[in-house]
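Asker: Fold the following and give me the result.
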Amino acid sequence: MSIFQKVKKNVGSLMLIIVFSKLIGMFRDVVLANCFGTSNVSDAYLIAISVPTLIFYFIGHSLSTAYIPMYNKIKSTKGETKAHDYTNIIISIAMVICTIIVIILLISPDFMVKLFAAGFDDATTNIASYYIRVSAFSLYFMTLVNVYGSYLQIYENFVVPAMVSVPRNIVIILSIIFAYYFGIEFLGWGILFAYVAEFIFLLPFVRRSGYKFKIKINIKDEEVIETFRIITPILIGVSVGQINKIIDKSLASILIIGGVSALSYASIINNAVQEVLVTGIITILFASCSELVAQGKHLEVKKKLSNTIDTMICLLIPASIGVIFLAEPIVKVILGRGNFDGNSIALTMSALRCYTIGLVFLAIRDTIVKVFYAYKNTKITTIISTTAIGINIVFNIILSQIWGINGLALATSISAIFSCVTLYYFLRKKIGDFNLVNTLVVSIKSISCSVLMGLVVIFLFRIIETFSSTVIALIISVSIGILIYFILSVLFRVPLALNWVRKITKRI
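Answerer: A predicted model of the protein is given here:
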């Protein structure tokens, strides 16, 4: 079976798993919003859950990004046994680094809270500090799950790594319910046991593949040295991105009580759209491009990248327009119950609109970054990421003074647009043109179809809502909107829509 066929075979299953996982994740957020709304408890919890997660990106994300292409290289040149030894060394070193960070979190959680949320009062700081202490050990399990997930992806198992969020979210949901009825301290324990559940879920599949972990530290190993050479600029780039999130949350904590929660909820909804529609595509693209680059098939890399970007444009532009037009009912339907009152809805929907402006650019940026990583070229991505954080900080300060937390969300979108355009330019300069003209044509057609669809959808929604509930009005108008967009895309001769027509015609 060819690489393309293997990838194509995995996309359908992966997309279904991601949709299911995101539904569970959305239900988790609904439970949190229902129980604690946009309060100081939810602010403290969201900061506490962010600390190990963001720190994890410094280790786990950087390692996994360098790990996949390096493992493929070792396996093809020195065999699977040597590749397993390399995996053991990487994990062992990562565990040592995690231990150092865990000790810091246990000793000085108050400092971490003030770093992430400078505007918290003493009561909220104490709550967040307790959560951080309790959940600090989750860093070990996050890192192991990330490396093991990357290992399974190398062997074309994309479905299991995509499912790990299901047991995690189930545990978090239970902890939120326990915290609501029996005491807020359960929220902190929920963070820890959620990531333990991920690890327990993933471990049997890793063992079944034939890999067994053994402690092995060899910092002089040539592949490990090369890995850390690749990781260093990735680490800087990732750190820059996480600093961006820290600044957003810290400013939000100063601007208004519940600002951290409102930004987080808006970001969660925005990210859910991207993850459901494109995360599976990006995951498989990186794995396949890493293999294609190793085989020297650069024309196939460009073709696959061009098709991926065009697909994202066709999926995300109408989704973005839909979210912007229907932000209020979307937030109301998903979160608007219990302690999530009208003020919470207003804060969240405004931030959601501002985040959504950068949704397409964010997805394309992440895609291009993965291709750079497949080529083991991390210098350019680091420089651009560093510049983007500077732009984001400037716009954060300016726009937050004008529009509050909406300005913070808009600054994030502006930063994403800059990163996307700049990275596209430099990748095109490195590997040659990957059908820019066609991408621009697809973009113009998709925007035209999406705006027409959006106008019809908001008109239909307002009519249907007058004699029906918000949920039913939203479901009907969105369903009709999808059909309208598809019909318009066919009339405008958008390639993705025409491909679907050919498939449907062929089946009939």
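
Asker: C-alpha only now, for contacts and for neighbours.
Answerer: OK.

Asker: how about Tyr71, what does it touch?
Answerer: The contact partners of Tyr71, taken as C-alpha atoms under 8 Å, 6 or more residues apart in numbering, are Ala83, Tyr86, Thr87.

Asker: element containing it, please.
Answerer: Element membership for Tyr71 (DSSP states H and E) is helix 62-78.

Asker: Can you mark which positions in that helix are buried?
Answerer: Judged by neighbour count using 16 or more other C-alpha atoms under 10 Å, the buried positions of helix 62-78 are 62-75.

Asker: out of everything not next to it in sequence, what's closest to Phe56?
Answerer: If you skip the residues right next to it in sequence, Phe56 has Leu139 as its closest partner in space, 6.2 Å away by C-alpha to C-alpha, 6 or more residues apart in numbering.

Asker: Check whether Ile269 really touches Tyr355, as I assumed.
Answerer: No - using C-alpha atoms under 8 Å, Ile269 makes no contact with Tyr355, being 9.6 Å away.

Asker: For the stretch 51-200 of the chain, just list every one of the helices.
Answerer: Applying DSSP state H, counting those that start in this stretch to the stretch 51-200 of the chain gives helices spanning 62-78, 80-107, 109-116, 122-135, 138-154, 159-163, 165-182, 186-208.

Asker: Point out the other helices and strands that the helix or strand containing Leu347 packs with.
Answerer: Using DSSP H and E, Leu347 sits in helix 342-356. If you count contacts as 3 or more C-alpha pairs under 8 Å, 6 or more residues apart in numbering; DSSP states H and E, helix 342-356 packs onto helix 259-274, helix 298-325, helix 327-335, helix 405-431.

Asker: what about the ones you listed, which gets the closest to Leu455?
Answerer: Go through the helices and strands packed on helix 342-356 one by one with C-alpha to C-alpha and the one that ends up closest to Leu455 is helix 298-325, at 8.1 Å.

Asker: Second chain to compare with the first, below:
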Amino acid sequence: MKLASPAAAVGLAAIVSRLLGYARDVLVANLLGAGPMAEALLAALRAPNALRRTLGEGGLNAALTPIYLRLRMQEGHVHAAAFARTTLILATLALGILGALLALSAGVVIHLSAPGLESRPQDFDLARWWFVLMTPFISVATLASIAAAFLNAERRYVIAALAPAIVNAALVGAYLAIPHVASTPQTMGALMALSLSIGGLLQLGLVLWPLMPALRQAANGLQPGVMAGIGKALRLGAPALVATASFQIIGVVASAIASQEPAALAWFYYADRLFQLPLSLAGVVIGSVVLTELGANRVNASETPAPPGNDMLDHALVSALAIGLPAAAALFVLAEPIIRTLFGRGAFSSSDVSGTSLALMAMAPGLPAGVVARVLLQELLVREKALASAACGIAGITVTALTAVLLTPHWGVSGAGAAVAAGLWAQCLAIASILTSRNWWRPSRAIARPVLVQTLATAIMTAALILAGSGPLLAHASGVRRLTALLLLCAAGGAIYGAIIWIGGGGLPGSGFRKQRAGCQRLLRRNRT
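Answerer: Below is the predicted model:
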């Protein structure tokens, strides 16, 4: 199965979902700015958001998809459906208990995610109460992710990817209505927290509905191999979840260390949200489409020096870099105009724009490492090397913590952003070293040309953005004119990058101008004959 069509569909759904998520952030920034109320809400949101991103980007696919595929291919659809049904029932019971425990330990969660709030008891209490209102979301979002993993295993990628977009659209509507029914920031924050839990229930319903026919047809009682599959999923699931969650934990750790300074928590949050767009886009596609296709190829394969699906991994790597390289350059060069255009109004001051921009610029160099790590991680996960995957994630988290402790006292929120970049590079190098040392993956010569072309295209695009971004329109315009100028600038940069990629063959290996020209020549010869 070719990756292009499902990846494009999933990617489009992910983009829509992330853009709607930014609309929610813009509303929060306009209503609460970056002051104490905003920091309390964002501290409460930190853990649920990290979990939502991890699960939405395939955090449980690595444990569930290969087992489901093996049961379906070797035992039939009935066994696979029985495995899905039993897993959902047991997960519902476990997650109900987990939600209650999290609500009871809300103070500990806020202490870990934003220790700087403890010096402000009133804000700390608000964050703790708002987190209690969000705890149902954690349970239902995890159940929705389990159901989405089974949808992905059936290659119903678009349905699973569209559900978060629909939920985000509903939340945007709720956030627009909240100012009309709440008069104080405290009430606004409580309603925002409660609406997140309601949105989680909506998402669960959307992904469960397509599975219901298969779940109802599953035979009553336990099929042979189902409980063994669930036991294996539990053994693989915890370390695999650590590995995929590490991309979010890296940000949580850096944010917690940065929270010691006033407003730094809010600055880091808004910068991280922009940083996560390309990283999450790559994660959604890779964690659903690529993992499923690799898993299907591995069902009957053994660990050989030249494993099936290696070409697919190379293709995914080139495609991920095609997102990561230009996105990193654009976020670094255009950080200030982007932040000012999106958030620079209402309670969000000029100093907030400056602090958020510096954090985003410091994070940007880590983006290519993040997308490459996400691709290479799939090879470890599909080989069921979950402990090695978790070790790489822990290495990235450790480097992030050490770097943040060293840099934040001197660079402030920029030091926390640089720590994120350092952690992602450490994790990427750790995964690559394991794969190459065990001869599970070697970068083929075919990807050298596309990567070089992508690097050249990124450099040319960056130079064009620097020249155009220094113009008077973007520097002095405001409102709609600034937004229009920024969109035109981004479109022009994307066009430059895309043109060079197409001419030089910087897409998938073997693509490019020469291949297109050869195809046109063959078509013309057939038409003449």
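
Asker: Could you get me the TM-score between them?
Answerer: Scored by TM-score structural alignment, normalised by the length of the first structure, the superposition of the two chains gives a TM-score of 0.90; 503 aligned residues with a C-alpha RMSD of 3.0 Å.

Asker: rewinding a little: okay, now the residue nearest to Phe56 of the first structure: neighbour count?
Answerer: When counting by other C-alpha atoms under 10 Å, one arrives at 27 neighbours for Leu139 of the first structure.

Asker: Wait, it touches Val102, no?
Answerer: Yes - Leu139 of the first structure is within contact range of Val102, at 7.4 Å (criterion: C-alpha under 8 Å).

Asker: Could you save the helices of the stretch 51-200 of the first structure as a markdown table and add columns showing distance to Ile472 of the first structure?
Answerer: Conversion of the helices of the stretch 51-200 of the first structure to a markdown table gives the following (distance: least, C-alpha to C-alpha, whole Å):
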| stretch | distance to Ile472 of the first structure |
| --- | --- |
| helix 62-78 | 42 |
| helix 80-107 | 46 |
| helix 109-116 | 39 |
| helix 122-135 | 38 |
| helix 138-154 | 38 |
| helix 159-163 | 29 |
| helix 165-182 | 26 |
| helix 186-208 | 33 |
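
Asker: out of those, nearest to Phe418 of the first structure?
Answerer: Relative to Phe418 of the first structure, the nearest member of the helices of the stretch 51-200 of the first structure by C-alpha to C-alpha is helix 62-78, separated by 22.2 Å.

Asker: average offset between the closest one and the second structure?
Answerer: Between helix 62-78 of the first structure and its aligned stretch in the second structure, the superposed structures give an average distance of 1.7 Å (mean C-alpha distance after the TM-score superposition for the first structure).

Asker: Next, the angle from that helix to helix 80-107.
Answerer: Here the directions of helix 62-78 of the first structure and helix 80-107 differ by 160 degrees (axes from the mean of the first three to the mean of the last three C-alpha atoms, to 10 degrees).

Asker: Distance from helix 62-78 of the first structure to the middle of the chain?
Answerer: 22 Å (C-alpha atoms, centre = their mean, to the nearest Å).

Asker: do stretch 102-115 of the first structure as well
Answerer: For stretch 102-115 of the first structure, the distance between its averaged C-alpha position and the chain's averaged C-alpha position is 25 Å (C-alpha atoms, centre = their mean).

Asker: quick one, what contacts the corresponding residue of the second structure for Val164 of the first structure?
Answerer: With TM-score structural alignment as the matching criterion, the partner of Val164 of the first structure in the second structure is Ala163. Applying C-alpha under 8 Å, 6+ apart, one finds that Ala163 of the second structure lies in contact with Gln203, Leu206, Val207.

Asker: One more pass at 6 Å, please.
Answerer: Counting by C-alpha atoms under 6 Å, 6 or more residues apart in numbering, Ala163 of the second structure makes contact with Gln203.

Asker: go on, the one 5 residues further on?
Answerer: In this structure, Asn168 of the second structure makes contact with Leu20, Gly21, judged by C-alpha under 6 Å, 6+ apart.

Asker: one step back: among the helices and strands packed on helix 342-356 of the first structure, which comes closest to Lys8 of the first structure?
Answerer: Of all those, the one in closest proximity to Lys8 of the first structure, counting by C-alpha to C-alpha, is helix 298-325 (11.6 Å).

Asker: and the closest one, what other elements does it pack with?
Answerer: In this structure, helix 298-325 of the first structure makes packing contacts with helix 436-465, judged by 3 or more C-alpha pairs under 6 Å, 6 or more residues apart in numbering; DSSP states H and E.

Asker: Show me how far the helix it packs on is from its chain's centre.
Answerer: Relative to the chain's own centre, helix 436-465 of the first structure is displaced by 25 Å; criterion: C-alpha atoms, centre = their mean.

Asker: Ok, stretch 312-320 of the second structure next?
Answerer: Stretch 312-320 of the second structure has its C-alpha centroid displaced from the chain centroid by 17 Å (C-alpha atoms, centre = their mean).

Asker: now swap in stretch 404-418 of the first structure and tell me
Answerer: Going by C-alpha atoms, centre = their mean, the spacing between the C-alpha centre of stretch 404-418 of the first structure and its chain's C-alpha centre is 17 Å.

Asker: Taking the second structure as the reference, give the residue range it aligns to.
Answerer: With TM-score structural alignment as the criterion, stretch 404-418 of the first structure aligns to 412-426.

Asker: residues in contact with the matching stretch?
Answerer: For stretch 412-426 of the second structure, the surrounding residues in contact (C-alpha under 6 Å, 6+ apart) are 254, 258, 264, 358-359, 362-363, 366, 369-370, 396-397, 399-400, 403-404, 407-408.

Asker: now, which of these lie within helices?
Answerer: Using DSSP state H to define helices, the subset of those located there is 254, 258, 264, 358-359, 362-363, 369-370, 396-397, 399-400, 403-404, 407-408.

Asker: which one of the contacts of Tyr71 of the first structure sits closest to Val113 of the first structure?
Answerer: Minimum distance to Val113 of the first structure across the contacts of Tyr71 of the first structure is 33.6 Å, recorded for Thr87 (C-alpha to C-alpha).

Asker: Which residue in the second structure aligns with that closest one?
Answerer: The equivalent of Thr87 of the first structure in the second structure is Ala84 (alignment by TM-score structural alignment).

Asker: any idea how far Leu234 of the second structure is from the closest residue to that match other than its chain neighbours?
Answerer: Of all residues beyond its chain neighbours, the one nearest Ala84 of the second structure is Phe150 (7.0 Å), with distances taken as C-alpha to C-alpha, 6+ apart. According to C-alpha to C-alpha, to the nearest Å, Phe150 of the second structure stands 16 Å off from Leu234 of the second structure.
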